[in-house]
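A.B. asks: Sequence isn't available, so here's the structure alone:
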């Protein structure tokens, strides 16, 4: 039984890595099987269709990502620290083989997906926006964040920003570019102090 769980985890891990590096439409079961060293039939045993595999990858990614964000929120009462760590969370995949956030990578191909996959990707972004909205609202209540727009609108702007910043940093191959953009956004948010 453990071997089955290990194989399934390897398939999920490898599929996720390949999608983050190449995109959904650029990978196949043959690619995943080759990297793991198994037959394609083994993948079909766990995930009969590519959609099944991708949905499982997305659900796991969304859960793990939000668990990470919620840990950030629990470990600090500082909204500015939480925002800074949010941006670091999106920076981490860039360090590892210049990968993008899984949902950012897949959003570019959204029209080619069935509705279940689209819903999972859009749900991921909504979850992030809700988390950000709470952090921004907390910063306003504490008097350390000043913005002329609603917390909801600000959270949507930050999500659009971080997706674009990841993409541009990846294409330029320059993490300092990402860091510079984040520093400037934090200044523009009128955060009185920064971590």
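C.D. replies: Received the coordinates, thanks. On a predicted model such as this, the values are computed, not experimentally measured, just so you know.
A.B. asks: When you work out contacts or count neighbours from here on, use the C-alpha atoms and nothing else.
C.D. replies: Will do.
A.B. asks: Which SSE is immediately downstream of the helix or strand hosting residue 165?
C.D. replies: Assessed by DSSP states H and E, residue 165 sits inside helix 151-172. On the C-terminal side of helix 151-172, the closest following helix or strand by DSSP H and E is helix 175-188.
A.B. asks: how many degrees apart are that next one and helix 151-172 in direction?
C.D. replies: Computed by axes from the mean of the first three to the mean of the last three Cα atoms, to 10 degrees, the angle separating helix 175-188 from helix 151-172 equals 160 degrees.
A.B. asks: Check which residues of helix 175-188 are buried.
C.D. replies: 175, 177-179, 181-182, 186 (16 or more other Cα atoms under 10 Å).
A.B. asks: What is the strand or helix carrying residue 138 packed up against?
C.D. replies: For residue 138, the host element (DSSP H and E) is helix 115-142. The helices and strands touching helix 115-142, judged by 3 or more Cα pairs under 8 Å, 6 or more residues apart in numbering; DSSP states H and E, are helix 50-75, helix 79-95, helix 102-107, helix 151-172.
A.B. asks: Centre of the chain to that helix, how far?
C.D. replies: The chain centre lies 12 Å from the centre of helix 115-142; the measure is Cα atoms, centre = their mean, to the nearest Å.
A.B. asks: gap between the residue nearest the centre of the chain and residue 188?
C.D. replies: Nearest to the geometric centre of the chain sits residue 101, at 3.7 Å (Cα atoms, centre = their mean). Residue 101 is 24 Å from residue 188, where distance means Cα to Cα, to the nearest Å.
A.B. asks: putting a second one here so we can go through both:
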């Protein structure tokens, strides 16, 4: 099935956001990549803020669906966490998925339009809630030992994962991801 023009625009915009952030692309970049006029892009997305808001909303929905799928299809909380971390490890190793769009945009939070910033915050809230529930369930089952509340541990895990992604990307050494994340997971499992 062929993608609609708006989906093509969103896909190209996502790849540009991942590489250069909110301010790192223009409609001209999208126009060149897809081979359509800038006016056509404006027809679908009147402003850059509107385009990126739809892009982030789509990303947030897909991420939430993915996390819910892990919750529904993987019974053990330790295996849910492992699957989540494996996704990002694979992303770093083979570049099969881009770095987290919301992580990239979060680095520009003060410069983002309010509607985009709110959606980025929603992504991190959803992720924190999911991780906290996994950690809470794992603690109840004896798979994890938490030194702080599940919410605090989830915040720590998010910071470690996103920091490890950036470190691996900056160094051009994918194995850095597991060398950073692994000791933290080992602490949780002890």
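C.D. replies: It's in. Keep in mind that this is a model prediction, so the values were computed, not measured.
A.B. asks: Do I have it right that the residue nearest to the centre of the first structure meets residue 20?
C.D. replies: Yes - Residue 101 of the first structure is within contact range of residue 20, at 6.7 Å (criterion: Cα atoms under 8 Å).
A.B. asks: circling back: how far away is the residue nearest to the centre of the first structure from residue 2 of the first structure?
C.D. replies: Going from residue 101 of the first structure to residue 2 of the first structure by Cα to Cα gives 29 Å.
A.B. asks: repeat for residue 119 of the first structure
C.D. replies: 31 Å.
A.B. asks: The two: which is more packed in?
C.D. replies: Neighbour totals were compared for residue 119 of the first structure and residue 2, and residue 119 leads with 13 against 7 (other Cα atoms under 10 Å).
A.B. asks: for the residue nearest to residue 121 of the first structure when sequence neighbours are not counted, what are its contacts?
C.D. replies: Sequence neighbours aside, residue 103 is the residue nearest to residue 121 of the first structure in space, at 5.7 Å (criterion: Cα to Cα, 6 or more residues apart in numbering). With Cα atoms under 8 Å, 6 or more residues apart in numbering as the criterion, the residues that contact residue 103 of the first structure are 58, 121, 124-125.
A.B. asks: which residues are contacting the helix holding residue 165 of the first structure?
C.D. replies: So helix 151-172 of the first structure is contacted by 87, 90-91, 94, 98-100, 104, 125, 128-130, 132-134, 136-137, 147, 175-178, 181 (Cα under 8 Å, 6+ apart).
A.B. asks: Next, the mean deviation of that helix compared to the second structure.
C.D. replies: In the superposition against the second structure, helix 151-172 of the first structure averages 0.6 Å from its aligned positions (mean Cα distance after the TM-score superposition for the first structure).
A.B. asks: Run the chain-centre distance for that helix.
C.D. replies: How far helix 151-172 of the first structure lies from its chain's middle: 11 Å, per Cα atoms, centre = their mean.
A.B. asks: So for that helix, what gets flagged as buried?
C.D. replies: Buried residues in helix 151-172 of the first structure, defined by neighbour count with 16+ other Cα under 10 Å: 151-152, 154-156, 158-159, 162-163, 165-167, 169-170.
A.B. asks: Could you check the angle it makes with helix 79-95?
C.D. replies: Helix 151-172 of the first structure and helix 79-95 are oriented at 30 degrees to each other (the same axes, to 10 degrees).
A.B. asks: Onto which residues of the first structure does stretch 55-68 of the second structure map?
C.D. replies: Under TM-score structural alignment, stretch 55-68 of the second structure corresponds to residues 57-70 of the first structure.
A.B. asks: what about the matching stretch, how far off from the second structure?
C.D. replies: Once fitted to the second structure, stretch 57-70 of the first structure is off its aligned match by 0.5 Å on average (mean Cα distance after the TM-score superposition for the first structure).
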